[in-house]
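Trainee: The amino acid sequence is not available; the structure is as follows:
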C-alpha cells in the first residue's frame, strides 16, 4: 500500500510539514501491513514547477514527484493558508498534473494557519479543488491553527481523518480490514474511522432484477470507487 504526502510548507521547521507527518503516522499506524510512505516537499520543487509552466516539461525531481502522486493508493495533502486560500505553490503543483491523474484516488486534505478563522478553507477551497479533479476526499479534513497545537481536539481529528483515509485505501486495494494500532493515541469507532464508507450501498437504475419490478439494483460503494480508477 503506497501512501504519498504532499506538503506545501515553506519554512524550516514547518507547521504544515508537522501536520502532514502526524497525519501520515496516524494512517500508517493503523494499516494492517507495511506502508510505502513517500513525502513530496513542494518547497524543493518550486523552480521546476515554474519551468514546467513555461516550457511544458517537468524536471527530474518534479517528474519523480508526479510519478509518486499518480501511483499512490492514497494521498495526504497539506497547505499553509495564504490570503484565505491554499498557497500558490500548492495550486501550481496540482495544475501541472494530468487532468485525470487523481480520478478516484482517496485524498485527505489538511491546512495550517495562524488563526482558527481560516478553518473553512478546507471546505471553500481544498475540497472543491479535489472534487473538480475527481478525487475521493475523505469526510474529515484537518485544520490546525497556531493555538491548536497541544490543545484538546486536534489529535482526535487527526485519528478520525486517518481512519477514513485508510478505509478508502483498503477498499480500493483489497487489503484486509484495518484495526486500531496499539500506538494510536485515541480509539476510533468504525463509524467515525471511515469504515462505514465501505458499507453504504446506493441504488442505481438498471434492468429489473429477478423477482423485482422497480428496475433498480444495488451497487456496493467499493465497486463505485473502483470504477472511478478505470
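Mentor: Okay, I see it. All figures in this text were calculated on a predicted structure; none of them were measured in a lab.
Trainee: Only C-alpha atoms from now on, for both contacts and neighbour counts.
Mentor: Fine.
Trainee: how about residue 58, secondary structure?
Mentor: When the structure is reduced to helix, strand and coil (DSSP: H, G, I helix; E, B strand; the rest coil), residue 58 reads as coil.
Trainee: Mind listing what's buried along the longest helix along the chain?
Mentor: Ranked by residue count and defined by DSSP state H, the top helix of the chain is helix 154-173. Residues 154-155, 157-172 are the ones in helix 154-173 that count as buried (16 or more other CA atoms under 10 Å).
Trainee: for the residue nearest to residue 105 when sequence neighbours are not counted, what are its contacts?
Mentor: With sequence-adjacent residues excluded and distances taken as CA to CA, 6 or more residues apart in numbering, residue 105 is closest to residue 135, at 4.9 Å. Contacts for residue 135 (CA atoms under 8 Å, 6 or more residues apart in numbering) come out as 102-107.
Trainee: count of neighbours near residue 100?
Mentor: For residue 100, the number of neighbouring residues by other CA atoms under 10 Å comes to 12.
Trainee: quick revisit: nearest to residue 81, of the contacts of residue 135?
Mentor: Relative to residue 81, the closest of those is residue 107; by CA to CA it sits at 18.3 Å.
Trainee: this is the comparison structure:
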C-alpha cells in the first residue's frame, strides 16, 4: 500500500512537513498490511518545476515525484497559506501533472498558517482545486494555525481525517467493529435471499437470474444453485 505526502513547506524545520508527517503516521496506523510511505518535498523541486514550465520536460527529481504521486493509493497534500490561498509552489507542482493523473485518487487536504482566520483556505482553495482534478477529497480537511500545536482539537482532527483517507484506500481500511458479513453463511433456499428486498433487488441487477451459494446439489459439483428472478419475486409475495 503506497501512501504519498506532498509538502510545500519552505522552512527547515517546517510546520507544514510536521503536519504531513502526523497525518501520514495516523493514516498508516489505520490500514492493514505494510505501508510504503513516500514524502515529496516541493522545496527541493522548485527549480525543476520552473524549468518544466519553460521546456516542457521534467527533471529527474520531478519525474520521480510525479511517478510517486500518480501511483499512490492515497495522497496527503499540505501547503502553507500565502495571501489567503495555497502557495504558488504548491499550485505549480499540480499544474505540471497530467490532467487525469489524480482522477479517482483519495486525497486528504491540509494547510498551515500563522492564524486561525485562514482556515477557510481548505474549502475555498484546496477543495475546489482537487475537485477540478477529479480527485476524491476526504470530508475532513486539517488546518493547523500556530496556536493549534499542542492545543486541544488538532489531534482529533488528524485522527478523523486519517480514518477517512484510510477507508478510501483500496483494500486497506481496518474493518470497523460489527458483524462480519463476508463470513456469514448464505442459506440455499430462495426465501433466505428474497426475504430481504434490498438483497433481492441488488441480486437481480439487469438480469433475470442470479447465482446463490448453496449446499452442493445433485449434478452440480460447484455448490451453486441458479435461481430464476421470477421465483425470487414469487417468494417475496408470499
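Mentor: On my side now, so go ahead. Just so we're clear, the structure is a prediction, and the values are computed from it rather than from any experiment.
Trainee: Distance from the longest helix of structure 1 to the middle of the chain?
Mentor: 9 Å (CA atoms, centre = their mean, to the nearest Å).
Trainee: Moving C-terminal from it, which element do we reach first?
Mentor: The element immediately downstream of helix 154-173 of structure 1 (helix or strand, assigned by DSSP states H and E) is helix 190-193.
Trainee: what's that next one in contact with?
Mentor: For helix 190-193 of structure 1, the surrounding residues in contact (CA under 8 Å, 6+ apart) are 159-164, 167, 196.
Trainee: 7 Å instead, please
Mentor: Outside of helix 190-193 of structure 1, the residues that reach it under the criterion CA atoms under 7 Å, 6 or more residues apart in numbering are 160-161, 163-164, 196.
Trainee: Next, the buried residues of stretch 142-153 of structure 2.
Mentor: In stretch 142-153 of structure 2, the ones that count as buried by 16+ other CA under 10 Å are 142-145, 148.
Trainee: How far does it sit from its chain's centre?
Mentor: 23 Å.
Trainee: residue in structure 2 matching residue 116 of structure 1?
Mentor: Aligning on TM-score structural alignment places residue 116 of structure 1 opposite residue 116 in structure 2.
Trainee: Spatially nearest residue to that match, not counting backbone neighbours?
Mentor: On the basis of CA to CA, 6+ apart, the spatially nearest residue to residue 116 of structure 2 that is not a chain neighbour turns out to be residue 145, at 5.2 Å.
Trainee: In contact with that neighbour, which residues are there?
Mentor: Going by CA under 7 Å, 6+ apart, the list of residues near residue 145 of structure 2 reads 112-116.
Trainee: Also residue 100 of structure 2?
Mentor: For residue 100 of structure 2, the contacting residues are residue 133, by CA under 7 Å, 6+ apart.
Trainee: The same query, at a cut-off of 8 Å, please.
Mentor: Taking CA under 8 Å, 6+ apart as the contact definition, residue 100 of structure 2 lies against 133-134.
Trainee: which SS class is it?
Mentor: Counting by three-state DSSP, the three-state call for residue 100 of structure 2 is coil.
Trainee: Skip the chain neighbours and tell me the closest residue to the most centrally placed residue in structure 2.
Mentor: A centroid search over structure 2 (CA atoms, centre = their mean) returns residue 106, at 2.6 Å, as the residue closest to the centre. Using CA to CA, 6+ apart and skipping residues adjacent in sequence, the residue nearest residue 106 of structure 2 is residue 136, 4.7 Å away.
Trainee: quick one, what contacts the aligned partner of the one you found in structure 1?
Mentor: Here residue 136 of structure 2 is matched to residue 136 in structure 1, going by TM-score structural alignment. By CA under 8 Å, 6+ apart, the residues touching residue 136 of structure 1 are 103-107, 130.
Trainee: For my notes, please list these in a markdown table and give secondary structure for each entry.
Mentor: Written out in a markdown table, the entries for the contacts of residue 136 of structure 1 read as follows (three-state DSSP):
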| residue | secondary structure |
| --- | --- |
| 103 | coil |
| 104 | coil |
| 105 | coil |
| 106 | strand |
| 107 | strand |
| 130 | helix |
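Trainee: Could you tell me which of the contacts of residue 145 of structure 2 count as buried?
Mentor: Neighbour-count burial within the contacts of residue 145 of structure 2 applies to 112-113; the criterion is 16+ other CA under 10 Å.
Trainee: The contacts of residue 145 of structure 2 in strands, which ones?
Mentor: Assigned to strands by DSSP state E, the following of the contacts of residue 145 of structure 2 qualify: 112-113.
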